[in-house]
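Novice: model this:
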Amino acid sequence: MVRARSVERRAEILRATLEVIAERGYRGATLGAVAERVGLSQQGLLHYFPTKEAMLVAVLEERDQWDTGGGPRSDGGWRSELLCSLVEYNAMRPGVVQTFSALLGESVTEEHPAREFFTHRYTQVRASMTAMLRAEFGERLPGGLTPERAAPLLVATMDGLQYQWLLDPDAVDMPAAFQDFLRLLRPDAEQASRPESTDASDASDADSDPVHE
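Specialist: Reported below is the predicted structural model:
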C-alpha cells in the first residue's frame, strides 16, 4: 500500500514538473515551484528526486513511456501508420509537446542535463526509423535514398513540425502535414492511383489515323 502511494505520488510530481517546465522553461522551473504545485515542501520533494536533474531525466523517460509503451525501439516495431497515430495524439496534448520541444532546444547547449538523454534518444530513434523504412521500402526508397540516409530526414520532419505547430497551430495542421510528407515517400503509389488513360488514348488515336499502304 505504501509503495503504491509512493508510485502514485512520484507520477503526480512528474506531471507537475511537465506543467511547470511548459510554463517557465527548464531553467525557470525550480524545485520549489514543483513542490508547491504538489503540496510538498522542497525537502519532501527531494525524498522522491534528489536533484532537479534527476527529476528532469525522469520526466523525459516517462514521456517516452507514454508515447511508445516502452521508449524508442530499433526492432522494426514501428510502422508509418503508428507514426501518424502518434502525431495525431501529440496534437491533442500541446503542453507535453511544448515541454519536450523546449527541453530539446535547450539541450543543445553545453553541459545541459538533458543533453546526454537527447543524444542517446536520437540514436535510438534513428535506428527505429531506419528499421521501419527498411521494412516498408526495402534497401532503397523511391527517391533512391537508403533507409539510413532517409531516417534523419523523417525524424527532422516530425520534430520540426512540432515547433511550427506550437508557434502557429492555426496555420500548421501537424497530422495532415506529416501524412503529406509520407506521401512524398510513395510516388509510385500515387502514380498507380491515377487512371491509366494513356493507352486508351493512344489506341483511339491509332484507330483514327488513316492507314497508308
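Novice: Only C-alpha atoms from now on, for both contacts and neighbour counts.
Specialist: Noted.
Novice: where's stretch 110-117 relative to the chain centroid, distance-wise?
Specialist: From the chain centre to the centre of stretch 110-117 is a distance of 19 Å (C-alpha atoms, centre = their mean, to the nearest Å).
Novice: end-to-end on that stretch?
Specialist: With C-alpha to C-alpha, to the nearest Å as the measure, stretch 110-117 spans 13 Å from end to end.
Novice: what's next to that stretch, contact-wise?
Specialist: If you take C-alpha atoms under 8 Å, 6 or more residues apart in numbering as the criterion, stretch 110-117 is touched by 53, 56-57, 103-104, 106-109.
Novice: go again using 7 Å as the cut-off
Specialist: Residues outside stretch 110-117 that contact it (C-alpha atoms under 7 Å, 6 or more residues apart in numbering) are 53, 57, 107-108.
Novice: Okay, and the residue most central in space within the chain sits in which element?
Specialist: When C-alpha atoms, centre = their mean is applied to the chain, the residue found nearest the centroid is residue 158 (5.3 Å). Element membership for residue 158 (DSSP states H and E) is helix 147-167.
Novice: another one to check against the first:
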Amino acid sequence: MDTGDTEQRGTAAEQRKGYAKGQARRQAIVDEALELFSRTGYRNSSMREIARRVGLTQSGLMHHFADKEELFAEVLHQRDETVRGAAGEPAEHTLIDQAGKVVAHNQSSRGLASLYAIVSAEASDPEHPLHDEFVDRYRSAADRAGDLLRRAQEAGEVRTDLDPDLAGRLISAVMDGIQLQWLLDESVDMVPLFEEFVRGYFLPSDAPEESPAAEA
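Specialist: Modelled structure (predicted):
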C-alpha cells in the first residue's frame, strides 16, 4: 500500500470534515444573529453578544464574518432566498400570486418578518449603514413590479386603468403595513387582508374571484 496515497486520502477526508464543521458553525452564527437582530434590531445587536451565544470569542466570530455588516448581509441574503423560494418561479406565477405566497410565508416566519420590519425602519435614518441598501431594495422591487404589472395589463390580468409604477410601490407598502399590524397583534390574519387588497385594487371587474395565496 502506498502510504503517501493513504495520507493524502486521510488529509482530504479531514479537510472535508473541517469544512463541514466550519459551515455548520457559520450557519449557527447566522441563526443566532437572525434571532438577535429580529429582537433588538441591527444597531442594538453586538458581535460580542452573538459570539457569546454560539460559544466563541469575538475574534473567533470574526474569523467567519469580518464585521456586523457582513454578518447581516448574509442573514439578509438567506432571508431573501427563503422568500424567493416561497414566491416560486416568475414563469410559473403572476406577480400577484407571488406576492400572495410571500405574505402567507411571512405569516409562518415571525423571526424573519420581525427582522425585516425592525431593520427597514432603522434604515430610514440616512446615517444608518444600511440606508442605501434598503433604498435600493425598495426602488428595485418597485421597478420590477411595475414592469410585471405592465405585462399583466397587456394580458388582461389586472386593471388597465391603474398606474403600474404607483401600483408597484403600493404592493410592498401594503405588505409591510399589514405585516407590522400582524407583528403587533397576531390575531390579524395577513392573507385575507392582502387578498382583499388584490381583489379591490388590481383585478378587473369581470375577473373570476381567486385567492392569490390559496396554494401557498
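Novice: returning to that earlier point: can you tell me what part of the second structure the helix holding residue 158 of the first structure aligns to?
Specialist: Using TM-score structural alignment, helix 147-167 of the first structure corresponds to residues 164-184 of the second structure.
Novice: Have a look at how far, on average, the matching stretch is from the first structure.
Specialist: In this overlay with the first structure, the average offset of stretch 164-184 of the second structure from its partner residues is 1.1 Å by mean C-alpha distance after the TM-score superposition for the first structure.
Novice: any idea where the helices of the first structure begin and end?
Specialist: Secondary structure of the first structure (DSSP state H): helices at 2-24, 31-38, 42-46, 52-68, 80-90, 94-106, 115-137, 147-167, 174-184, 187-193, 198-208.
Novice: Using CSV, please lay out these together with distance to residue 74 of the first structure.
Specialist: Shown next, in CSV, are those (distance: least, C-alpha to C-alpha, whole Å):
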stretch, distance to residue 74 of the first structure
helix 2-24, 26
helix 31-38, 34
helix 42-46, 34
helix 52-68, 12
helix 80-90, 14
helix 94-106, 21
helix 115-137, 4
helix 147-167, 12
helix 174-184, 20
helix 187-193, 26
helix 198-208, 43
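Novice: Report the distance from the helix holding residue 158 of the first structure to the chain centre.
Specialist: The chain centre lies 8 Å from the centre of helix 147-167 of the first structure; the measure is C-alpha atoms, centre = their mean.
Novice: got the buried residues for stretch 184-191 of the first structure?
Specialist: Residues of stretch 184-191 of the first structure classed as buried under the neighbour-count rule (16 or more other C-alpha atoms under 10 Å) are residue 185.
Novice: burial of the aligned residue in the second structure for residue 122 of the first structure, as a residue count?
Specialist: Aligned counterpart of residue 122 of the first structure in the second structure: residue 138 (TM-score structural alignment). Neighbourhood size, residue 138 of the second structure [other C-alpha atoms under 10 Å]: 16.
Novice: got it, and residue 22 of the first structure?
Specialist: Number of residues near residue 22 of the first structure (other C-alpha under 10 Å) recorded here: 22.
Novice: What does it correspond to in the second structure?
Specialist: Match for residue 22 of the first structure (TM-score structural alignment): residue 38.
Novice: Then residue 135 of the first structure?
Specialist: Per TM-score structural alignment, residue 135 of the first structure is aligned with residue 151.
Novice: Quick check: closest non-adjacent residue to the counterpart of residue 79 of the second structure in the first structure.
Specialist: Using TM-score structural alignment as the criterion, residue 79 of the second structure maps onto residue 63 of the first structure. Nearest non-adjacent residue to residue 63 of the first structure, counting by C-alpha to C-alpha, 6 or more residues apart in numbering: residue 96, 8.0 Å away.
Novice: ditto for residue 60 of the second structure
Specialist: What sits nearest to residue 60 of the second structure in space, not counting adjacent residues and going by C-alpha to C-alpha, 6+ apart, is residue 51, at 7.8 Å.
Novice: same question, residue 114 of the second structure
Specialist: Nearest residue to residue 114 of the second structure, sequence neighbours excluded (C-alpha to C-alpha, 6+ apart): residue 38, at 5.2 Å.
Novice: Verify the contact between the one you found and residue 115 for me.
Specialist: Yes - between residue 38 of the second structure and residue 115 a contact is recorded at 3.8 Å, counting by C-alpha atoms under 7 Å.
Novice: re earlier: tell me the one of the contacts of stretch 110-117 of the first structure nearest residue 30 of the first structure?
Specialist: The nearest member of the contacts of stretch 110-117 of the first structure to residue 30 of the first structure, counting by C-alpha to C-alpha, is residue 53 at 10.8 Å.
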